[in-house]
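**Q** here is my input, please return the structure:
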Amino acid sequence: MNPTLNTIDIIVADIQDATAFYARLGLTFTADPAYPDHASCDLPGGLHLMLDTEKFRGSAQAKGWSRPSGDPRSFLAFQFGTPAEVDAKYAELTAAGYPGVQEPWDAFWGMRYATVTDPDGNGIDLYCPLAASSDGQ
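**A** I've put the predicted structure just below:
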């Protein structure tokens, strides 16, 4: 039996801060009235993205839960239609106070790429495939 990956759960400190950040990337979360420390969003292709506060996650673990420390351990990647859109979104997010990790650049693997972090330090990649150059490279 092969399991199906259908949900990603991000642990956050504050639901409102997190949903405001992800709204800037076009995601709309629905809060769960029964659990104010939980929100979810359906994504294309059947993937489901959840946000749970540290408090909620800690109460759901038998032995408790503590926030990991260190650099982001995972990244969500958002594809844009043009390199200019990557640059504009990076500028918008960093101007709004979200930390920039990598300013937009033309990566050697053929993409315009930039990275910011969400309010909880999770890595958020912004990218767009670059058009092939006239010499085929």
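**Q** CA only for contacts and neighbour counts going forward, please
**A** OK.
**Q** would you map the helices across the chain?
**A** 15-23, 54-60, 83-95 (DSSP state H).
**Q** compare with the first, here's sequence two:
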Amino acid sequence: MIKLDAVAVSSKDMAKTVAFYELLGFQFPSWGADDKHVEPVAKPGEVRLMIDTAELMEQLTGHAPTPPNHSSFAMLCDTPAEVDAVAAALKDAGHTLTVDPWDAFWGQRYATVKDPDGYQIDIFADL
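**A** The predicted model follows:
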């Protein structure tokens, strides 16, 4: 059986990237400024988020990472109000909302935000 185990992003500034994902509810174990790879705490069977420094990814792949111009993953919230609150907290912290919260025609409250390296993350909840 094959299944999705992890989603990876790269970071040019690990402290900024970790702070961004903490605003999305991820909890990180202790990590150091020299760490080239960090992962938030995940329960067994959950999809993991892996964050590698841009330098490490360039060493591993032979080219500098380039964030996608589309959403790379989405975060499910419990309520539409939580979508608004999370989007507001990210915007207040200086992050860019590429799509402000709106009631999508497919029945979800939806927003999109860029992480510090340009990866787009959807935030949504059922209406």
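**Q** and the TM-score between them?
**A** Structural agreement between the two chains, given as a TM-score (TM-score structural alignment, normalised by the length of the second structure), stands at 0.86; 125 aligned residues with a Cα RMSD of 2.0 Å.
**Q** can I get the helices of the first structure in a markdown table including distance to Asp125 of the first structure?
**A** As requested, the helices of the first structure are exported to a markdown table (distance: least, Cα to Cα, whole Å):
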| stretch | distance to Asp125 of the first structure |
| --- | --- |
| helix 15-23 | 12 |
| helix 54-60 | 23 |
| helix 83-95 | 9 |
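**Q** now those as a markdown table including mean neighbour count and distance to Thr30 of the first structure?
**A** Supplementary listing: those in a markdown table, determined by neighbours: other Cα atoms under 10 Å; distance: least, Cα to Cα, whole Å:
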| stretch | mean neighbour count | distance to Thr30 of the first structure |
| --- | --- | --- |
| helix 15-23 | 16 | 9 |
| helix 54-60 | 16 | 16 |
| helix 83-95 | 17 | 22 |
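**Q** nearest to Pro44 of the first structure, of those helices?
**A** Judged by Cα to Cα, the one of the helices of the first structure that comes nearest to Pro44 of the first structure is helix 15-23, at 15.3 Å.
**Q** contacting residues around the closest one?
**A** By Cα atoms under 8 Å, 6 or more residues apart in numbering, the residues outside helix 15-23 of the first structure that reach it are Val12, Thr28, Phe29, Asp37, His38, Ala39, Leu51, Asp52, Thr53, Asp118, Pro119, Asp120.
**Q** contacts only, for the second one.
**A** With Cα under 8 Å, 6+ apart as the criterion, the residues that contact Thr28 of the first structure are Thr19, Tyr22, Cys41.
**Q** and the counterpart of Gln102 of the first structure in the second structure, how far from Lys91 of the second structure?
**A** Gln102 of the first structure maps onto Val99 in the second structure when the alignment is built from TM-score structural alignment. To Lys91 of the second structure, Val99 of the second structure is 11 Å away according to Cα to Cα, to the nearest Å.
**Q** one step back: wait, what's in contact with the match of Gln102 of the first structure?
**A** Residues near Val99 of the second structure by Cα under 8 Å, 6+ apart: Tyr110, Ala111, Thr112, Val113.
**Q** can you find the partner of the second one in the first structure?
**A** Residue correspondence to the first structure (TM-score structural alignment): Ala111 of the second structure is matched to Ala114.
**Q** correct me, but its match touches Asp106?
**A** No. With contacts counted by Cα atoms under 8 Å, Ala114 of the first structure stays clear of Asp106, the gap being 9.0 Å.
**Q** higher neighbour count, those two?
**A** Just comparing Ala114 of the first structure and Asp106: by other Cα atoms under 10 Å the higher neighbour count belongs to Ala114, 23 against 15.
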